[in-house]
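Visitor: coords please:
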Amino acid sequence: MAPALPSLVDHHCHGVLRHGPDDEEFTSYLTESDAPAAPGTSFFDTQLGFAVRRWCPPLLGLEAHCPPDSYLARRRELGAMEATRLLLGASGTGTYLVDTGLPGDLTGPGELAELGGARAGTIVRLESLAERTADAEPDAEAFVDVFDRVVAASAATATGFKSIAAYRHGLGLHPDPPSTGDVLGAASRWLESRGPGGRITDPVLLRHLLWSAVRTGLPLQLHTGFGDPDLRLDRCDPLLLTDFIRAVGPYGCPLVLLHGYPYHRHAAYLANVFPHVYADVGLALSHTGARAAAVLAEALELTPFGKMLYSSDAFGLPELYVVGARVFAEALGRLLDDWTSSGAWSQEDAGRVAELLAAGNARRLYRLEPAAAP
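Guide: This is a model prediction of the structure:
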């Protein structure tokens, strides 16, 4: 029998909506697409949608797999905050490490922790930090100086940093730090052409952001693989980071390859051969649902067991925290049952590895306090 999991450390997630979404908005969080569902269907008709209907209705007093309309009506009846408390409280998550870089009416780390009866830390998104800095400092020299100081100040309180360079340019960036002159030139061009809310996409500036974080020594999370249509998936293969990974090695900065799918085996290889590289499969497990065990098994073929982390990548809906946790636990349980019953693993090793993946690796990597005694 698979061992019981400890309280989870969700090392990469986002805030949830403060308001109650209407039906259309709710279903928009069940997909990475920005287009409507196929005619005559909704995004409940996906592996993720079916997983929501399996795991979440019983937490709100309904039968599993009840019709979507019944579930959404019950959610409205309870109200947004009560539904959120019930769902987060049942997710089994003890610590949230929250990427605060997304816009919208979302809870911050403190609110999320209070609603879920858990702890929380902050992951600082570099691109959002740079864009906020540019809003206040339109001069290139001032922008670069202030950004570098803000990164250093953030490192004093944040748990880690995050980059979405995969979205903004792709991962095939030149691996070395750019020169000061190159950074100032790129900043000047960007700031002169930037309109209100303009996003940072220049590859020189993205490299500067990455290296600013590397020099702090805190873990740096990197989006790889699967995501919304804003990215080009062929530019998000983590193998494109190989030279950057080599260049970062002497700095002692851990790199965490998020999500990976369908390149999760590539991320596993990098975690296997480079001591400062870690991996997770994040939102891939929620979106593959009933097939999640196969994806997790593939990621664990090469990833050292001390370097795989759990995350939900939940965003907007508390349901996604529940699904992330339950699908991960079930997928891992299936694998451990199979491997122990075949004699490939001992029960003792299975329990130890389960604790590492669920919480222990993240606690060590992000230097978190030990879990509170029950």
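
Visitor: contacts, neighbours, all on C-alpha from now
Guide: OK.

Visitor: how far away is residue 254 from residue 265?
Guide: 19 Å (Cα to Cα, to the nearest Å).

Visitor: Could you do residue 194 as well?
Guide: Residue 194 is 38 Å from residue 265, by Cα to Cα.

Visitor: And residue 49, by the same measure?
Guide: Distance of residue 49 to residue 265, given as Cα to Cα: 25 Å.

Visitor: From the contact counts, what lies against the longest helix seen in the chain?
Guide: In the chain, assigned by DSSP state H, the helix with the most residues is helix 319-341. In this structure, helix 319-341 makes packing contacts with helix 47-55, helix 80-89, helix 282-288, helix 292-299, helix 347-355, judged by 3 or more Cα pairs under 8 Å, 6 or more residues apart in numbering; DSSP states H and E.

Visitor: quick one: it to helix 347-355, angle?
Guide: 160 degrees (axes from the mean of the first three to the mean of the last three Cα atoms, to 10 degrees).

Visitor: got the contact list for helix 319-341?
Guide: Identification of contacts with helix 319-341 by Cα atoms under 8 Å, 6 or more residues apart in numbering yields 1-3, 5, 8, 48, 51-52, 55-56, 87-88, 90-93, 282-283, 285-286, 289, 292-294, 296-297, 310-314, 345-347, 350, 354.

Visitor: cool, and stretch 136-150?
Guide: For stretch 136-150, contacts defined as Cα under 8 Å, 6+ apart pick out 129, 130, 133, 134, 183, 184, 185, 187, 188, 191, 212.

Visitor: how many neighbours does the second one have?
Guide: Counted with other Cα atoms under 10 Å, residues neighbouring residue 130 total 23.

Visitor: and it, that one's in a strand?
Guide: No - applying DSSP: H, G, I helix; E, B strand; the rest coil, one finds residue 130 to be helix, outside a strand.

Visitor: Just give the nearest non-adjacent residue to it, would you?
Guide: residue 147 (6.3 Å; Cα to Cα, 6 or more residues apart in numbering).

Visitor: now the one you found: how far from residue 154?
Guide: 10 Å.

Visitor: More neighbours: which of these two?
Guide: Using other Cα under 10 Å, the more surrounded residue of residue 147 and residue 154 is residue 147, with 22 against 19.

Visitor: To check against the first, give me the structure of this:
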Amino acid sequence: MLPPGLPDTVREALLAPLVDHHCDAVRRDDLSRAQYELLIGGGVPAPPGTTHFDTPVGVAVRRWCAPVLDLAPHAPPAVYLARRAELGAGEVNRRLLGAAGVAAFLVDTGTESDDLLPAAEMGRHGSAAADEIVRVEQVEHDVAEMAGTASDYLDGLAEELSARAARAVGLSTVTAHRHGLDFDPARPSRGSVIAAANRRLADPKDPLTDPVALRHLLWTSVDVARERGLPLQLHTGAGPDSGHAPPHRTDPALLTGFLQALQPAGVTVILLHCYPFHRQAAYLAATYPHVHVDVGRALTRTGAASWRVVDELLELAPFHKQLFGSGCSGVAETAHLGAVSFRRALGRALKERLDAGEWSAPDAARVAYMIGSGNARRVYRL
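Guide: This is a model prediction of the structure:
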């Protein structure tokens, strides 16, 4: 799996248990081919007459996940899916989550469904610890459906976020995909927030997209994160099909004003995914002391080319600011592929530096440990 010729100490560091600091829950039920392809395709159906197995993710599933299910590498899609159905979802999840080599899963609660494994079950299936990252938009949705007045909504939002945060190791927001990151970074006024709350309560079942209400939610989350000493994850870059913002408005560079406003609060920020804007994210991590970065599901989506993404992140982002996150979502294959892609990509990037004589083996091993688990343990106080 790793490039040949790496020093033993570096190989050991790369193969050490990881902390997956950002993953979503996976399905616990058996899936049809259409359901499965939708999940590996990021929620976007393949055009008629095509398949998501003809993507970097689809090829990687057949190469790296097939052996975990006792198949030869590159097994045809029909054979792979038949074997998956034969084993059943429970056994598939146990094998793939276990094979990822993860010591702790930090599971985003952005989607709540009986079809999804909760954080504790993700941990049990992967023989790992598990903690919760609270998706603030999900909390807001729950509060909006219960609130009767704007006052109830605003009070309930602060109280429920604080209560949920007490059981979590971090908060996350998908403001980027609900509205975009080109928002006014200032905390909104009380009057504008009350007006936004009234608009929200007129239609509480839909996802929140009102820019003022989203800003209020974001700043309320900052208050809770500061109070609890928790980091705040900000989704950026390529996101789910359910998002409303066009891709160019998810560039993390658009967050500069907000990050500057947030710095005095002492809240740690982690920019998630970031691709294809990972260079901008690396610059922000290098510039602001409270900003960290990962490239998440980009490693799975770019497949064999993922080492280029990692290599570019290493060019600028401080090594103590980078974290591993699989960006796992929907199926356990994405957790396993995230770990495989990360180890292979970082291994190749480190080998180039070692071969050029720019790094020593102890330096490379230390950086591999930091990015793979050490930084997350420090940031999330695990």
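
Visitor: Let me see the TM-score of these two.
Guide: Here the superposed chains carry a TM-score of 0.95, computed using TM-score structural alignment, normalised by the length of the first structure; 365 aligned residues with a Cα RMSD of 1.2 Å.

Visitor: related to what we said a few turns ago, mind giving me a markdown table with the helices and strands packed on helix 319-341 of the first structure and columns for mean neighbour count and distance to residue 218 of the first structure?
Guide: Listed next are those as a markdown table, based on neighbours: other Cα atoms under 10 Å; distance: least, Cα to Cα, whole Å:
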| stretch | mean neighbour count | distance to residue 218 of the first structure |
| --- | --- | --- |
| helix 47-55 | 21 | 32 |
| helix 80-89 | 20 | 28 |
| helix 282-288 | 25 | 20 |
| helix 292-299 | 19 | 24 |
| helix 347-355 | 17 | 23 |
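
Visitor: quick check, residue 124 of the first structure in a strand?
Guide: Yes - assessed by three-state DSSP, residue 124 of the first structure belongs to a strand.

Visitor: where along the stretch 101-250 of the second structure do the strands fall?
Guide: 102-108, 129-135, 170-173, 232-236 (DSSP state E, counting those that start in this stretch).

Visitor: The first structure: matching residues for the first one?
Guide: This means strand 102-108 of the second structure. Mapped onto the first structure using TM-score structural alignment, strand 102-108 of the second structure covers residues 93-99.

Visitor: Surely residue 240 of the second structure is in contact with residue 41?
Guide: No - taking contacts as Cα atoms under 8 Å, residue 240 of the second structure lies outside contact range of residue 41: 9.9 Å.

Visitor: Of the two, which one has the most company?
Guide: residue 41 (20 against 13).

Visitor: Would you mind measuring from the more buried one to residue 148 of the second structure?
Guide: In terms of Cα to Cα, residue 41 of the second structure sits 39 Å off from residue 148 of the second structure.

Visitor: Residue 102 of the second structure now?
Guide: 43 Å.

Visitor: Neighbour count: these two, which is higher?
Guide: Neighbour comparison, residue 102 of the second structure and residue 148: the larger count goes to residue 102, with 23 against 12 (by other Cα under 10 Å).

Visitor: Relative to the whole chain's centre, how far out is stretch 265-280 of the second structure?
Guide: Distance, stretch centre to chain centre, for stretch 265-280 of the second structure: 11 Å (Cα atoms, centre = their mean, to the nearest Å).

Visitor: Where does that stretch end up in the first structure?
Guide: Using TM-score structural alignment, stretch 265-280 of the second structure pairs with 251-266 in the first structure.

Visitor: The second structure: matching residues for stretch 143-152 of the first structure?
Guide: The aligned range for stretch 143-152 of the first structure is 153-162, by TM-score structural alignment.

Visitor: Quick one: neighbours of residue 77 of the first structure, just the number.
Guide: For residue 77 of the first structure, the neighbour count with other Cα under 10 Å is 11.

Visitor: And it? What does it align with in the second structure?
Guide: Looks like residue 77 of the first structure aligns to residue 86 there (TM-score structural alignment).

Visitor: Report the buried residues of the host helix or strand of that match.
Guide: Element membership for residue 86 of the second structure (DSSP states H and E) is helix 77-87. Judged by neighbour count (16 or more other Cα atoms under 10 Å), helix 77-87 of the second structure contains these buried residues: 77, 80, 81, 83, 84, 85.

Visitor: And the furthest pair within those?
Guide: 77 and 85 (12.3 Å; Cα to Cα).

Visitor: need the contact list for the aligned partner of residue 246 of the second structure in the first structure.
Guide: Residue 246 of the second structure maps onto residue 232 in the first structure, with residues paired by TM-score structural alignment. Applying Cα under 8 Å, 6+ apart to residue 232 of the first structure gives the contacts 167, 170.

Visitor: do you know how far residue 232 of the first structure is from residue 169 of the first structure?
Guide: From residue 232 of the first structure to residue 169 of the first structure the distance is 9 Å (Cα to Cα).

Visitor: do you know which of the helices and strands packed on helix 319-341 of the first structure lies nearest residue 177 of the first structure?
Guide: With Cα to Cα, the closest approach to residue 177 of the first structure among these belongs to helix 282-288: 28.5 Å.

Visitor: Return the mean post-superposition distance for the closest one against the second structure.
Guide: Superposed on the second structure, helix 282-288 of the first structure shows a mean distance of 0.4 Å to its aligned residues (mean Cα distance after the TM-score superposition for the first structure).

Visitor: That helix aligns to what range in the second structure?
Guide: Aligned using TM-score structural alignment, helix 282-288 of the first structure spans residues 296-302 in the second structure.
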